[in-house]
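Engineer: I would like to see how this sequence folds:
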Amino acid sequence: MKWLFLTLALAAPSWAYIRFGCATLSVQRLDPVVEPGSIPSAHLHQARNAFNATMSGDIGAKATCTTCSFSEDFSNYWTAVMYFKARNGTYKRVPQYPNALLGSLTGGMTIYYLQQDFNSNGKTKITSFKPGFRMTVGSPTTTSGSNPGLRYTCLKDIMTRGSETNDFPKQPCPAGIMAIHHFPACWDGKNLDSPNHQDHMYNTVKGAFQNAGPCPSSHPVRMPQLAFETMWNTTAFNDKSIWPADGSQPFVWSFDDRRGYGTHGDYMFGWKGDALQKAMDSTSLVSNNLKTQSVAEANKCTIKNTVNDDLDGWLDHLPGAMPM
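Structural biologist: A predicted model of the protein is given here:
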């Protein structure tokens, strides 16, 4: 299952990107991209309004409200959920907390749309995603950490950046774990989706918010470099006496991935009209051409869960998995 995120966008103090925070709106076993119509889906996700088991067409035109403070963004962003597995074999969901750069939010996802990197807009035309567009990055079945855009940072404090790894940190992290998802930015210019939700895109990502490599002729259209950062507050589980007896790291994704290689993210475009294109065409990208709403207004946007699992207690199995 994935987590539905309340997106609270803030004007980015930058000349090369827009950045906004996301609070968690819903945690459910639904996945309208990979498992459309399945109630419940195979594992837990965190996700936003208009989120349902089946979603098609122009999401921005169907949503009744947005959890973004950029009031024209009705997109859906979601990832899997992190759990702690104790020495006795039980599981506890790991909470999130907000990125310090974005102020006081409820939740811990930060969304980025970059033209090039943090230092320059570059000279390449950036084409906005289109209504109905969707994509994923990563896969829960992946057994290697070869994608440089899928990484973890062991947080020494809330401002820690860099020192990324392709698997879960192996030692307790003083301020938690940040999971990072960089999506491909090269589009074939034709398909809004593909059977595996990835082939219509080509990945030239280098990671660490660097400018992605040039697009190939098969996927010639440069789109925004989309990225998620999710802050997981693992500090309540830093006592190694409750870690596995062999000393191995204790965190797993909601699909029972203990290495972390299977981390993945999903995206459904939902910006109203040409709002995102105007932002990508902006010289400064200080988001002064994007409409905003207050945090209070954003918080009024809610949904009811379709799938109701026990999410808060100690569990003898992950939601969707067989009991021990």
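Engineer: can we go C-alpha only for contacts and neighbour counts from here?
Structural biologist: Fine.
Engineer: The stretch 51-200 of the chain: strands as residue ranges?
Structural biologist: 76-80, 82-85, 91-93, 109-114, 134-137, 150-154, 164-165, 177-182, 186-187 (DSSP state E, counting those that start in this stretch).
Engineer: Could you dump the ones you listed into a markdown table and include mean neighbour count and distance to residue 202?
Structural biologist: Shown next, in a markdown table, are these (neighbours: other CA atoms under 10 Å; distance: least, CA to CA, whole Å):
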| stretch | mean neighbour count | distance to residue 202 |
| --- | --- | --- |
| strand 76-80 | 26 | 19 |
| strand 82-85 | 26 | 28 |
| strand 91-93 | 22 | 33 |
| strand 109-114 | 23 | 17 |
| strand 134-137 | 22 | 11 |
| strand 150-154 | 25 | 15 |
| strand 164-165 | 18 | 23 |
| strand 177-182 | 26 | 12 |
| strand 186-187 | 26 | 5 |
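Engineer: now the other sequence, so there's something to compare against:
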Amino acid sequence: MHVARFGQKMIVRRRPDRSSQIDQTDGTRAWAALDGGEAHEGHTPDEPGRSRLLRGFVLVTAFAAVSIALVALLGTDPLERSAEAPVPNSIDADGHASANGLLPVGEASAPAATERTDHGSATDRPATSNVRPVTDPESVAFIESDFDVEEFLVETESLPASSATEPSGNFRLICQFSHLAYDDPIVHPGEAGRSHLHMFFGNTAADASSDYDRLRTSGESTCQGGSLNRSAYWAPAVIDQDGDVRVPDFISVYYKGPGHGVDGELTDVVALPAGLRMIAGQRLDAPLAESPHDWYCELDQEKSDTIPDCGPDEHVGVVLPFPTCWNGIELDSPDHRSHVAEPVRDEASGQLSCPSTHPTALPQLTVGIWFSHDGDSSGWHLASDRSPGGPEFENGASFHSDWFGAWDPEIQRRWTELCINDLLNCEGGELGDGTRLSDIGERVGPSTMTAPSRP
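Structural biologist: The predicted model follows:
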């Protein structure tokens, strides 16, 4: 990576040597084979439309599957790197957020201060205290659902196949776009309008004031399983050449294990604790730092730090893994990152292990966001690529994502124990017990939206 200066702007450029090619000889069948081989071939969806949703699972999991294979063969990890806005006012019968009839979130007025971007970047707003108090995990109790969880489950014809030979335990589901907001409940809690523009999926009521209690007790969900998964997921909005916001076709969400113990041995993961929140991807306050995100064209699968120019008939996607090791003490940290960490590799043995400072293995969350388009996608950029007062990133290079967990605790326990720790290949929201999360259907609506005005 190097930095070029033009006038008063600093443009962060990525090195061009990170791309690699994955041979795709048989479309999505090749990706299905990478993610479990014969167990996925000839899969017949239980309902119309599920086959298209499952296409998302194999797209986002392929990179992880290739990484596992290379670790096993070579002892090296290809993922290692050096060093309101309006919200939808309705959800249709399939769980889709309406793109019309937008309503404002919270107060319409902006904060008295003038703009500041999130994730620690410098701006022209005066600094204010915006760090949510660090919380003792033992002081935050899981909140049970106030409805019958079985209403959001569907029986399956068979149990998921084992993936113990990889070894890997997998739980996958699909989410849809929910709403846009200049909010970030992790970095700017309680400060509506303080962030760059984000696209939210999952909890439909997520805004600047969201915390664990509010997420668990309010809002619908645009993820499979509906209100069983009121977690909030968000990422910077994608802006096209015309200045419009690109709306993703779907979001693939992937939780996996096993974990890495401090001794380098594979270990069970613990259920994600109540109130945990995480940020992964590019740091806006450290533009020279590496980020584990990768942009893809759906068909050729060439990886890039920046948004590629993809063909008009293929999806443009970005995939980002989150940290998997937790310090077991904090649900958040002042920089919103240091309470979690990546496994480290022992130079002598090649084994990955959680560092002693972060000994608790969590399920690894990976998100994949996929867009259709009808033109040159290389002209797209992220809202966070153009931060007032901060560095200007190449298109897509500033990608990052936030997660604030709010799963129904019993459903989370099931997929953690049965899918991940029992090393099953649970796809389509399967829970490993003969049930799966209810469908949300495919998104219906325009592929672009007008960027909302800042409140």
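Engineer: Looking at the strands of the stretch 51-200 of structure 1, spot the one closest to residue 313 of structure 1.
Structural biologist: strand 91-93 (6.5 Å; CA to CA).
Engineer: Make TSV out of the strands of the stretch 51-200 of structure 1 and add distance to residue 143 of structure 1.
Structural biologist: Output for the strands of the stretch 51-200 of structure 1, formatted as TSV (distance: least, CA to CA, whole Å):
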stretch	distance to residue 143 of structure 1
strand 76-80	16
strand 82-85	18
strand 91-93	22
strand 109-114	25
strand 134-137	14
strand 150-154	13
strand 164-165	15
strand 177-182	17
strand 186-187	24
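Engineer: Out of these, which is closest to residue 197 of structure 1?
Structural biologist: That would be strand 134-137 among the strands of the stretch 51-200 of structure 1, by CA to CA, at 5.0 Å.
Engineer: closest to residue 193 of structure 1 out of the strands of the stretch 51-200 of structure 1?
Structural biologist: Relative to residue 193 of structure 1, the nearest member of these by CA to CA is strand 134-137, separated by 5.7 Å.
Engineer: residues in structure 2 aligned with the closest one?
Structural biologist: Alignment of strand 134-137 of structure 1 against structure 2: residues 277-280, by TM-score structural alignment.
Engineer: with structure 1 superposed, average distance for that stretch?
Structural biologist: Compared with structure 1 after the fit, stretch 277-280 of structure 2 shows a mean deviation of 0.6 Å (mean CA distance after the TM-score superposition for structure 1).
Engineer: Could you pull out the strands in the stretch 201-324 of structure 1 for me?
Structural biologist: With DSSP E, counting those that start in this stretch, the ranges of strands along the stretch 201-324 of structure 1 come out as 201-202, 221-222, 225-232, 251-253, 265-268.
Engineer: Save those as TSV, and put in distance to residue 39 of structure 1 and mean neighbour count too.
Structural biologist: Below are these laid out as TSV (distance: least, CA to CA, whole Å; neighbours: other CA atoms under 10 Å):
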stretch	distance to residue 39 of structure 1	mean neighbour count
strand 201-202	28	24
strand 221-222	35	24
strand 225-232	25	23
strand 251-253	20	25
strand 265-268	18	24
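Engineer: Those into JSON lines, with extra columns for distance to residue 26 of structure 1?
Structural biologist: JSON lines is the format used below for those (distance: least, CA to CA, whole Å):
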{"stretch": "strand 201-202", "distance to residue 26 of structure 1": "28"}
{"stretch": "strand 221-222", "distance to residue 26 of structure 1": "32"}
{"stretch": "strand 225-232", "distance to residue 26 of structure 1": "15"}
{"stretch": "strand 251-253", "distance to residue 26 of structure 1": "17"}
{"stretch": "strand 265-268", "distance to residue 26 of structure 1": "15"}
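Engineer: between the ones you listed, which gets nearest to residue 74 of structure 1?
Structural biologist: Here strand 265-268 is closest among the strands of the stretch 201-324 of structure 1 (CA to CA), at 9.0 Å.
Engineer: mean offset of that closest one relative to structure 2 (after superposition)
Structural biologist: Mean deviation for strand 265-268 of structure 1: 0.4 Å (mean CA distance after the TM-score superposition for structure 1).
Engineer: Scan structure 1 for its longest helix.
Structural biologist: helix 275-281 (DSSP state H).
Engineer: Mean per-residue distance, it versus structure 2.
Structural biologist: Using mean CA distance after the TM-score superposition for structure 1, the mean distance for helix 275-281 of structure 1 is 2.1 Å.
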